[in-house]
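S.K.: give me a model of this one.
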Amino acid sequence: MKELLLVFTIIIYGNIFAQSSPVAGTWMLEKVIANGETHAVGQVMIFEKDNDLIIPGKTKTDGQFYGTWEYNKSNKAITFYSPIKRSFNGRFPILKLTAKKLVIKMNNRDFYFTKTK
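M.R.: Take a look at the predicted model:
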């Protein structure tokens, strides 16, 4: 009985103090700035809590696995791995991260995201 209580306590405290990444969620890639030119995009990207990166399809179950991501708070960077697009692979600096805005510098381009969920 004591073991069960201990396990239950650990689970409760683990859930109370668990922190999710501020990057996790649904983001709209609004624009990309490259060589001084702004390009409108309008692509939804889902940064799953399990670190999968999903590009939604026409239906909820229609999404495409695009790769994985990892947020590094101390380095203010995000690392991507994509089997689909190799230029997407690597560690990239985060220029801005708030509850609603994310800007990533990737291959001499600035990617501007707005959080939707």
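
S.K.: drop to CA atoms for contacts and neighbour counts, all remaining ones
M.R.: Fine.

S.K.: sketch out the helices for the chain, chain order is fine.
M.R.: For the chain, the helices defined by DSSP state H cover 2-17.

S.K.: let's see this one next to it:
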Amino acid sequence: MVLFSCLTFILFLLFPALWWLVAIVFAVAGYCSWQTVLSRTPKAGTVLMLPKENFIEIQSQTINFKGQLIGATIWFDSQIALKIMDANQAKQQVFLTRQAIPEADWRLLCRTTLQAK
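M.R.: Model (predicted):
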């Protein structure tokens, strides 16, 4: 996404008359990114955490992730982007919102993700 943004900026500098084309391409890329985030954000499900082993399992109707928690990013105390490595060493990313988790579990998840770094 960063490469695409830099390329868009360079094209905008080289061809300022085509600002409308750059705006359309940038809007389409943003929409595609947003759909990717929505597809990786479960609406309801179960989260199993083992904080001592940094193990997490997330099950919902749309996704099923389980594995070692290797990193996380907390976005404005309302969303967490979890990076999970499964048994096959494949890395996956899932997003959890604060409204989807009870408050005590949200705090435990934040502490666990901060320790995973």
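
S.K.: need the TM-score from the superposition.
M.R.: The TM-score (TM-score structural alignment, normalised by the length of structure 1) is 0.33; 58 aligned residues with a C-alpha RMSD of 3.6 Å.

S.K.: structure 2: helices as residue ranges?
M.R.: When assigned using DSSP H, the helices of structure 2 occupy the ranges 2-14, 19-39, 103-116.

S.K.: contact partners for the residue lying closest to residue 71 of structure 1 once chain neighbours are set aside?
M.R.: Closest residue to residue 71 of structure 1 apart from its sequence neighbours, by C-alpha to C-alpha, 6 or more residues apart in numbering: residue 78 at 4.6 Å. Residues in contact with residue 78 of structure 1, defined by C-alpha atoms under 8 Å, 6 or more residues apart in numbering, are 69, 70, 71, 72, 91, 92, 93, 94.

S.K.: and the residues you listed, which of them are in strands?
M.R.: Cross-referencing the contacts of residue 78 of structure 1 against strands under DSSP state E gives 69, 70, 71, 72, 91, 92, 93, 94.

S.K.: put the buried members of the residues you listed into a PyMOL selection.
M.R.: Selection of buried members from these for PyMOL, criterion 16 or more other C-alpha atoms under 10 Å:
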select buried, resi 69+70+71+91+92+93+94
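
S.K.: where do the strands sit along structure 1?
M.R.: With strands called from DSSP E, structure 1 shows them at 25-34, 37-47, 52-55, 64-72, 77-81, 90-97, 101-106, 109-115.

S.K.: burial check on residue 109 of structure 2, number of neighbours?
M.R.: Other residues lying near residue 109 of structure 2 total 20 when counted by other C-alpha atoms under 10 Å.

S.K.: next: residue 95 of structure 2.
M.R.: Applying other C-alpha under 10 Å, we find 19 residues neighbouring residue 95 of structure 2.

S.K.: go on, residue 29 of structure 2?
M.R.: Count around residue 29 of structure 2 with other C-alpha under 10 Å applied: 15.

S.K.: cool, and the one 4 residues further on?
M.R.: Counted with other C-alpha under 10 Å, residues neighbouring residue 33 of structure 2 total 13.

S.K.: now do it against residue 60 of structure 2, distance only.
M.R.: From residue 33 of structure 2 across to residue 60 of structure 2, the span is 21 Å (C-alpha to C-alpha, to the nearest Å).
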